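Asker: I would like to see how this sequence folds:
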Amino acid sequence: MTETPLLQVRLGNIAHGGHTVARHEGRVIFVRHGIPGELVSVRLTDSAPEAKFWRGDVVQVHEASEHRVPHFWDAADALKHRDPVGGAEFGHISLEHQRTLKAQVAAEQFTRLAGLKAEDYNFPSVQFVAGAEDGLGWRTRMSYSVDSAGHLAMSGFRSNKLTSIDSMPLAHPAIENSGIYGVDYSGIDRVEVAVSSADDQTILVLLAETVPGAAAKVAKQFPEGVNLASFSQQGGSAADGKGSLQVLAGNPWLSEKVLGEKYRITGEGFWQVHRAAAGLLSERVIDLLEPSKGEQIADLYAGAGLFSLPLAKAVGQTGRVFSIEGAPGTHADAKRNLKTFRQATVIRGRVERVLWQVATDAALDAVVLDPPRAGIDKQVAAELGSSGVSRICYVSCDPASFARDIARLSSRGYELEHVEIHDLYPHTHHMESIGLFVRH
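Answerer: Alright, predicted model coming up:
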């Protein structure tokens, strides 16, 4: 197999997705592991002649940016490994400059996809979330593959090659110290590990079993105090309702505590990844939406009820909160977490199928949106416009889909009154946006 020759290029602007944009003989190349302004050598990873653009990785730096720092994780360092693992693609950039680049990406998306002008929004930079100053140890949820030797492993960007690992510096210290890296996972395809962000820092390990009986053998290698559960890979997962959890040790759920309230999260049920995210986002949603007694509010894509619970407290017994979630397991968590609030109605169903009925039956005063990375679809935007709801608080983990949805909601009569960005994912290209839309 002929080795692809290296190209020497000057890196241009940052682009959404963790790339910088370079050009070579008129061809656009999306380059990972670089910093705008650097002169680098790039190994092409996708260079089909008919492709609209190519992809490549930085393998040598000739003129380094002043913002380049030594990568904190050897396995993810593209200058040391041909196929670095993913999950820390900004680890070679100083934290301060990471946030500058994220702000630039958000501004570009808002301008190009949402049609906004700089004066239409106001955020000076990406805001820092309280935590370790080095941006490490923040992940309370981790997903690992298992290699042929039974070791925990991860793959690189757009790669199927597994690299065994014995640490993940972004993972919560309780995960790193739980003994998970010394276990033989033969017969297991995937390992999900979560730690409670509450004071007890309880660990839950989920094993996706491919060989019958493998999970029980693996469980014997863990120390006491670790909660263990398994599910058949053929049966799906507990979160999507196509599989059921088998408890191996302890409980198949974790307790979380946010703003003084307790939540229960089962198995693979969704929860914010950053250890400080649930509290921060809850505070910001309530501060921006300003719910009041007697109001009727819909919490769409509600998950386990992270926002539904404080909203229910805010509207009181004379108000109503509709907590809508499609995933069966997460919906069950929401019912449990909201069971003491008679003003909360927990509904299982796809938002685009349920929202119209809720909006028909209730005169909604406000809506909270926290959709998956793909954002909301055209039908949801249309139904929100038809509902006449006056305030929408939108929590987004993807600036591109958020910008597109800004345009959709704007066409339905909503104005983006406020937007802010938080760095809930240090050393990655990801960011969290919160926007408040009002209809005058």
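Asker: contacts, neighbours, all on C-alpha from now
Answerer: OK.
Asker: Return the residues in contact with the residue nearest to residue 315 when sequence neighbours are not counted.
Answerer: Nearest residue to residue 315, sequence neighbours excluded (CA to CA, 6 or more residues apart in numbering): residue 293, at 4.0 Å. Residue 293 makes contact with 314, 315, 316, 317, 318, 319, according to CA atoms under 8 Å, 6 or more residues apart in numbering.
Asker: want to put them side by side, so please do this one too:
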Amino acid sequence: MTGKLDWTGKRLKLDVGPVAHGGHCVARHEGRVVFVRHALPGEVVLAEVTDDPGKSFCRADAVEVFTAAEGRVAPPCPLADMALGHDRCGGCDWQHADGSTQRELKAAVIREQLQRLAGLDREVEVRELPGGLLRWRTRVRLAVDRVGRPGFHPHRSHRVLPVDDCPITVQGALDGLTDREWPQGAELEVAADADAEVHVTQRERAPQRRRGKRTPVVNTHVRGSGVARERAAGRSWEFSADGFWQVHPAAADTFAQVVGRMAAVPQGGVAWDLYGGVGLFAAVLAEQAGPGGEVSMVESSRRATEDAVANLRDLPQVSFRAGTVEDVLDDDTLPTPDVVVLDPPRKGAGRRIVEAVCAAGPARVVHVACDPAALARDVSLFAEQGYRLADLEAFDAFPMTHHMECIALLEREA
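Answerer: Alright, predicted model coming up:
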């Protein structure tokens, strides 16, 4: 064979195999792996190859279903219609599956990642959050196309599909945004808070170009006060509307309860809250530790740290470090913890952080993770340091997508 193998555009009849991490299923054709989107395990589909790197695998979209799985349903969003082919929106992976099937698929992914990356065989249940599959997303980012229309990208594409509405966003979040023209190439960050105030931040590159430097991004609040108000863990919260907060309305309160149960900080005890955001978990840990305890919160965003200081002004047992977790653990002397809570970015904590946490010797570590592969890698690293996975709860905090949230308890072995 000469030249690069390239099946792009080729249509293949495939027997669809198991789900894989990333919103697709695995099939095989002529000795190659085909990662198929818009299919379900057990189906027979016609799929068109969309991307072929010329290696042992390629990517494809199902364009026709010959044998449907029991959990298949008609997608509620017109931009998820199979007839659109490559012009389907890339934001949702599982609109063609009913809710129980989506959660079963996510549980299978978690099990597979734990087994493959951490060597653990563990049953997992992905729990449903209140509110159903639609109208749950309070925070969303839209791209703007070349003629000023906002929309979303297809999977693995920079093209923009203009939208009038999005059925997974909360009602009214996009009102007045999709029917007007925006600057070409801008991005819109939309946040609807607990008071139903919609905040919109427009992000665009500054017009000046400086040789050898990245063009700075200009953020402009174009709607709302810019201060989001939320309620969770028995408290009210105020913070920058373009800062981090859980996108599902029930997620913050649910996760705070689970983290609190797993952490179980003793009265007068010491806890670390790493990647602390605006202070949600620090508040829970501080209430458990009481006035005689200590909670050290670390957050790299100075704005989020300032918001946390304001939100937790009634909890003097909480101290705040604005800096990366790596730098703080390297350079700062934190009190020896009984418990560590960490909520790292999608890539996970990694070896450096895991080893630093374990060197401090906490009895328990609570790990909050939005990526099951990153969690499994971190669980394996903790095992190397003598910490076992004692508990795991998983939540369908992102219905219709392949994303999920896991909260793991790691305990130091005797």
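Asker: about what we covered before: any of the contacts of residue 293 of the first structure buried? List them.
Answerer: 314, 315, 316, 319 (16 or more other CA atoms under 10 Å).
Asker: The second one matches what in the second structure?
Answerer: Looking back up the chat, that one is residue 315 of the first structure. Superposed on the second structure with TM-score structural alignment, residue 315 of the first structure falls opposite residue 289.
Asker: correct me, but residue 403 of the first structure touches residue 109?
Answerer: Yes - Residue 403 of the first structure is within contact range of residue 109, at 6.0 Å (criterion: CA atoms under 8 Å).
Asker: okay, these two: which has more neighbours?
Answerer: residue 403 (24 against 21; other CA atoms under 10 Å).
Asker: Surely the more buried one is within a strand?
Answerer: No - going by DSSP: H, G, I helix; E, B strand; the rest coil, the assignment for residue 403 of the first structure is helix, not a strand.
Asker: any idea what it aligns with in the second structure?
Answerer: With TM-score structural alignment as the criterion, residue 403 of the first structure matches residue 376.
Asker: Might you report the residue contacts of that match?
Answerer: 113, 114, 117, 118.
Asker: Is the second one in contact with residue 108, as I believe?
Answerer: Read it as residue 114 of the second structure. No - if you go by CA under 8 Å, residue 114 of the second structure and residue 108 don't touch, sitting 10.0 Å apart.
Asker: Could you give the number of residues near residue 192 of the first structure?
Answerer: Neighbours of residue 192 of the first structure (other CA under 10 Å): 18.
Asker: Quick check: nearest residue in space to residue 407 of the second structure, chain neighbours excluded?
Answerer: residue 368 (4.5 Å).
Asker: Now the helix or strand hosting the one you found on the first structure. Mean distance?
Answerer: Counting by DSSP states H and E, the element that carries residue 368 of the second structure is strand 364-369. Aligned to the first structure and superposed, strand 364-369 of the second structure gives a mean residue distance of 0.6 Å (mean CA distance after the TM-score superposition for the first structure).
Asker: can you tell me which residue in the first structure aligns to residue 279 of the second structure?
Answerer: By TM-score structural alignment, residue 279 of the second structure lines up with residue 305.
Asker: Would you enumerate the residues in contact with that match?
Answerer: 323, 333, 334, 337, 338.
Asker: how about those residues in JSON lines, adding secondary structure and neighbour count?
Answerer: Formatted as JSON lines, these follow (DSSP: H, G, I helix; E, B strand; the rest coil; neighbours: other CA atoms under 10 Å):
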{"residue": "323", "secondary structure": "strand", "neighbour count": "30"}
{"residue": "333", "secondary structure": "helix", "neighbour count": "21"}
{"residue": "334", "secondary structure": "helix", "neighbour count": "28"}
{"residue": "337", "secondary structure": "helix", "neighbour count": "20"}
{"residue": "338", "secondary structure": "coil", "neighbour count": "22"}
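Asker: wait, which of those residues is closest to residue 289 of the first structure?
Answerer: Using CA to CA, residue 323 comes nearest to residue 289 of the first structure of the contacts of residue 305 of the first structure, at 15.9 Å.
Asker: which residues in the first structure form helices?
Answerer: Counting by DSSP state H, the segments of the first structure that form helices are 95-112, 173-176, 214-219, 277-289, 308-315, 328-337, 351-361, 378-387, 399-410.
Asker: okay if I get the ones you listed as JSON lines plus distance to residue 427 of the first structure?
Answerer: As requested, these are exported to JSON lines (distance: least, CA to CA, whole Å):
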{"stretch": "helix 95-112", "distance to residue 427 of the first structure": "7"}
{"stretch": "helix 173-176", "distance to residue 427 of the first structure": "17"}
{"stretch": "helix 214-219", "distance to residue 427 of the first structure": "32"}
{"stretch": "helix 277-289", "distance to residue 427 of the first structure": "16"}
{"stretch": "helix 308-315", "distance to residue 427 of the first structure": "30"}
{"stretch": "helix 328-337", "distance to residue 427 of the first structure": "28"}
{"stretch": "helix 351-361", "distance to residue 427 of the first structure": "32"}
{"stretch": "helix 378-387", "distance to residue 427 of the first structure": "33"}
{"stretch": "helix 399-410", "distance to residue 427 of the first structure": "17"}
